[in-house]
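Engineer: Quick check, what structure comes out for this input:
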Amino acid sequence: MYKNLRLSIERKISLTDDEWNFVVEKTEFIKLKKNEFLQIQNSNSSYECFILKGAFKTYILNDNGNETVIFFSFENEWMCDLENFYHQKPTTYNIKALEDSEILVISKANKTLLFEQVPKLIQFHIIMVEKANIAIQQRLLDVLNKNSKQRYLEFIERYPNKFKVISNKNLSSYLGVSHEFLSKIKRRV
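Structural biologist: Predicted coordinates for the structure are as follows:
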């Protein structure tokens, strides 16, 4: 079950078996059913997560109760509300399972212990934070500089097996278009 997590880490740094066992001790396995929440906006739940199986949407609810999907996350990806996790502020986002999912989570306290016991994980951490920052910047640039059709085509190219899990409502929210306009894009493609 933890094999994919180890592969994810060891693509960047190598671990001894003892170091790996310490990582396993500090993570928790969680199963979520479709539509269950990992995190609810304005709560104090604070996890860094690695997705073993499933799909998630990270979104906000605005004052009118409308959803804006910020990210989708899939197998072998990390997800985290960065400000909440690193600064212990109330959560900014809702994180909801789009299908039955399995994840490994680590708390801030356990991550701190991992850094103390396995200092080279700090290097992995830096790489992951850099990757998250790049993803956030790319998402912003895409929204500002690409039209919805381009964003749609890039999404289905990046996730050819997963875009079918995403409802039109969620995908239109992510793309920033109406459900009807997304249908027009799909017909043209």
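
Engineer: from here on, contacts and neighbour counts on C-alpha atoms
Structural biologist: Noted.

Engineer: those strands in the protein, which residues are they?
Structural biologist: Counting by DSSP state E, the segments of the chain that form strands are 28-32, 37-39, 48-53, 55-61, 67-74, 78-80, 94-97, 101-106.

Engineer: Mind putting those strands into CSV with mean neighbour count and distance to Asn168?
Structural biologist: Output for the strands of the chain, formatted as CSV (neighbours: other C-alpha atoms under 10 Å; distance: least, C-alpha to C-alpha, whole Å):
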stretch, mean neighbour count, distance to Asn168
strand 28-32, 15, 22
strand 37-39, 18, 20
strand 48-53, 22, 21
strand 55-61, 22, 13
strand 67-74, 19, 12
strand 78-80, 20, 22
strand 94-97, 23, 16
strand 101-106, 22, 20
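
Engineer: Second chain to compare with the first, below:
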Amino acid sequence: MYNLLRQNIERKIPLSDADWKAIVDKIKFVKLKKNTFLQVQDSNNAHEVFILKGAFKTYILNENGTESVLFFSFEDEWICDIECFYHQKPTKYNIQAIEDSEIVLIDKTNKMSLFEQVPKLIQLYIALLEKNNNHIEERLLDTLNKTSKQRYLDFTKKYSHKTNKINNKNLSSYLGVSHEFLSKIKKTV
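Structural biologist: Down below sits the predicted model:
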């Protein structure tokens, strides 16, 4: 059932059967329906999550009530509001399923216990932090240096097999353009 999770971890670090058992004993399997919230802005409910199946959007609700989509997450990816998870601060983001999804999650107490039981998982954590930091830097640089059309083309190239899971409202929010402008971009490509 958790084969995808084990493969994801073993791309970074080798696991013995005892290591794997320790992990499985600390995680929880959850199914979420489309539009269900995994995390709500300003709450203290944070988990580290691995997506077995499905897709999520991470976004903020601005003061005027509009959504600004920061990230999309898909199968074989991790989601975590690091500040909320590790520092017990209220979350700044909403994380919502954009399709029926299956995930495994772990809370901070179990994660810290796993670090003690399987210390090499700290290597995985460092690798995930580095990847997350690179992703944020790329997103920022793209927003500052590329046109909306180029960001759209890059997104559809990178996530060609996932683009159909994202509606135009969410994609236009992610790109920082109006729904109408996104339609114009799509017509020119």
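
Engineer: would TSV of the strands of the first structure with distance to Leu153 of the first structure be doable?
Structural biologist: TSV is the format used below for those (distance: least, C-alpha to C-alpha, whole Å):
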stretch	distance to Leu153 of the first structure
strand 28-32	29
strand 37-39	28
strand 48-53	24
strand 55-61	19
strand 67-74	15
strand 78-80	23
strand 94-97	23
strand 101-106	26
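
Engineer: Tell me which of those approaches Lys186 of the first structure most closely.
Structural biologist: strand 67-74 (18.9 Å; C-alpha to C-alpha).

Engineer: once the two are aligned, what's the mean deviation for that closest one against the second structure?
Structural biologist: Relative to the second structure, and after both are superposed, strand 67-74 of the first structure has an average distance of 0.1 Å to its aligned residues, where the measure is mean C-alpha distance after the TM-score superposition for the first structure.

Engineer: by contact count, what packs against that strand?
Structural biologist: Applying 3 or more C-alpha pairs under 8 Å, 6 or more residues apart in numbering; DSSP states H and E, we find strand 67-74 of the first structure packed against strand 48-53, strand 55-61, helix 168-175.

Engineer: What residues in the second structure pair up with the longest one?
Structural biologist: The alignment of helix 168-175 of the first structure onto the second structure (TM-score structural alignment) spans residues 168-175.

Engineer: So what's the gap between the matching stretch and the chain middle?
Structural biologist: Computed by C-alpha atoms, centre = their mean, to the nearest Å, the chain-centroid distance of stretch 168-175 of the second structure equals 16 Å.

Engineer: Quick check: buried residues in that stretch?
Structural biologist: 168, 170-175 (16 or more other C-alpha atoms under 10 Å).

Engineer: Distance to Gln88 of the second structure for those residues - can I get that in JSON lines?
Structural biologist: JSON lines is the format used below for these (distance: C-alpha to C-alpha, whole Å):
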{"residue": "Asn168", "distance to Gln88 of the second structure": "34"}
{"residue": "Asn170", "distance to Gln88 of the second structure": "28"}
{"residue": "Leu171", "distance to Gln88 of the second structure": "30"}
{"residue": "Ser172", "distance to Gln88 of the second structure": "32"}
{"residue": "Ser173", "distance to Gln88 of the second structure": "28"}
{"residue": "Tyr174", "distance to Gln88 of the second structure": "27"}
{"residue": "Leu175", "distance to Gln88 of the second structure": "30"}
